[in-house]
Each structure stands twice: as C-alpha cells, then as structure tokens.
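Enquirer: Let's see this in three dimensions:
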Amino acid sequence: MGQVALIFGSFFGCTAIILGAFGAHLLKKKLTTEQLQSFETGVKYQMYHAIVLLVLGFHLDISVTINAYIIYAFVIGIILFSFSIYGLVLSSAKNKKLKFLEPITPIGGLFLVAGWVLLLFKFL
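Expert: The predicted model follows:
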C-alpha cells in the first residue's frame, strides 16, 4: 500500500477543506471576484488530486518505480500549483504580489499532467 500517497492525500484533502472554508467565509469580502475564483481553482485542484492520491494509495505498490513517480508527480504538482495560487492571490490582496510565484503555477500544472500521463502509461 502507498503509505506516502495516503498521508499526502489525507493532508491535502484536509487542508483543501480548511482553505475552501477560509476562502468562502473570511476572504469573500477581501478578495475581488477574480481573485476568489483563482483561490477556488487552487482548492478544487488540490481536492481532486487529494482524492486521486487516496485511491492510488490503496491500489499502488510504491516500491514499483513508476508508481512512486506517479505519486510524487501529484504531490509536487499540488504543492507547486495550488499553493502558488494561494500565495499569489493572498499577496495580491495585500497589494504586495509575489511575482516570483507566477512561473511556479504552470510548472505545478506540468507535474499534475505528468502524473496523469504516467498513470496512463502504467495502464497501457
């Protein structure tokens, strides 16, 4: 069983709920509609991939190399994609946008895509 996938999946699922509630209740009055939508995108992608990690954790043997790459691609992708969005949105809301995070978001997206492509190769 992929213990790493289960731990990260649980952590990311939990934090997605917390951040979603934070965005819906505390940030609603502080963010523009566009900023709130971006924040929600980060939360959605985090939750989707948390669920994927949990499913994979119950079915993949992480000692197999491709399985480990799949798990790590999703974990790194979530961190880079979702958390860079959170940083960009929250910093821009305070008029101190952390521009160095802008190129990190698409890199995170590439890791998420890589995880899906590796999963496809595994199934083929």
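
Enquirer: drop to CA atoms for contacts and neighbour counts, all remaining ones
Expert: Fine.

Enquirer: what residues are up against the residue nearest to the spatial centre of the chain?
Expert: The structure's the chain has its C-alpha centroid closest to Ile78; by C-alpha atoms, centre = their mean the separation is 2.5 Å. Counting by C-alpha atoms under 8 Å, 6 or more residues apart in numbering, Ile78 makes contact with Tyr45, Gln46, His49, Gly108, Leu112.

Enquirer: for comparison, sequence B:
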Amino acid sequence: MVRLLVFCAALFGFTGVALGAFAAHGLKARLAAEQLATLQTAVHYQMLHALALLAVALLALYRPQPLLHWAGGFFLLGVLLFSGSLYLMVLAGWKLGVVTPVGGVSFLLGWGCLAFSALKLAR
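Expert: Have a look, this model is predicted:
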C-alpha cells in the first residue's frame, strides 16, 4: 500500500505541475477567467493532496495502521473525484457538478482519518 501511495503522490504531483503549466500558458487565451480559476482550484487541491499522500505514506512506513491506509484511500478518491471532475467540466464540457462535492467530502474524510491516526500514534 505504501508503494501505491508514493506512486500516486508522484503521479499527482507530476500531472498537477503539467496541467497547471498547460492551463497558465496553453489555455490562457482560450478559456474564460472563471474557467482558468476553476482549473487553478483543481490543480491546487491536487498538488496539496499529492503532498498529503506522501506524508501518509511516510507515516505508514513509520507506524502502519489501518486509519492511515483509509486516509490515503480517501485522498486518492478525493483527487480523482474533486480535481478530476473540475478538469473534465472545464476541458471536456461535461456536467459533473454532483461529483465534485463527493470528492470534497473524500478529502475531509481523509483528513479526519489522518487526525485520528495521529491520536493513536501518540499513545
């Protein structure tokens, strides 16, 4: 599981930088300001949670516990649903407004799992 989390963290970091650069340089003249802001939000949350995944993986190496695996899973799901739906809405024109909040809730659940795992680590 740790290897998967590190791989996904690196993949999300790589694609986040690439998509951010593409939006800023390649799409600036083609998209409305609101669409660019939406892409920036997607990239921001993707990058933030790429780092969170990396932190979860490092913690899981130090002290493996189920809550850390749950946190990583929720962060993965959150990036796919939240950032992924925003990318598809802007770049493909798909109407996925219902999916985005589910990704946001996944982020919250991941952070909650991480918080509770920290309480267990302290013991």
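
Enquirer: hmm, back to that, mind telling me the two of the contacts of Ile78 of the first structure farthest from one another?
Expert: For the contacts of Ile78 of the first structure, with distances taken as C-alpha to C-alpha, the pair at the greatest spread is His49 and Gly108 (12.2 Å).

Enquirer: what's the closest non-adjacent residue to the corresponding residue of the first structure for Leu91 of the second structure?
Expert: In the first structure, the residue paired with Leu91 of the second structure according to TM-score structural alignment is Leu90. Distance criterion C-alpha to C-alpha, 6 or more residues apart in numbering; nearest residue to Leu90 of the first structure, sequence neighbours excluded, is Lys97 at 7.9 Å.

Enquirer: Where does that neighbour sit: helix, strand or coil?
Expert: Under DSSP: H, G, I helix; E, B strand; the rest coil, Lys97 of the first structure falls in the coil class.

Enquirer: quick one on the thing from earlier: take the contacts of Ile78 of the first structure and keep only those in strands.
Expert: Among these, DSSP state E puts none in strands.

Enquirer: Most neighbours of all these, which one?
Expert: The residue in the contacts of Ile78 of the first structure with the most neighbours, by other C-alpha atoms under 10 Å, is Gln46 (27 neighbours).

Enquirer: I'd guessed that residue sits against Ile18; true?
Expert: No - judged on C-alpha atoms under 8 Å, Gln46 of the first structure makes no contact with Ile18 at a distance of 11.6 Å.

Enquirer: hang on, the residue nearest to Leu90 of the first structure packs against Ile85?
Expert: No - the pair Lys97 of the first structure / Ile85 is not scored as a contact, 11.1 Å apart, by C-alpha under 8 Å.

Enquirer: Among the two, which residue is more densely surrounded?
Expert: Ile85 (23 against 15).

Enquirer: Assign a three-state SS to that one, would you?
Expert: helix.

Enquirer: Distance of it relative to Gly77 of the first structure?
Expert: 12 Å (C-alpha to C-alpha, to the nearest Å).

Enquirer: No further queries at this time; thank you.
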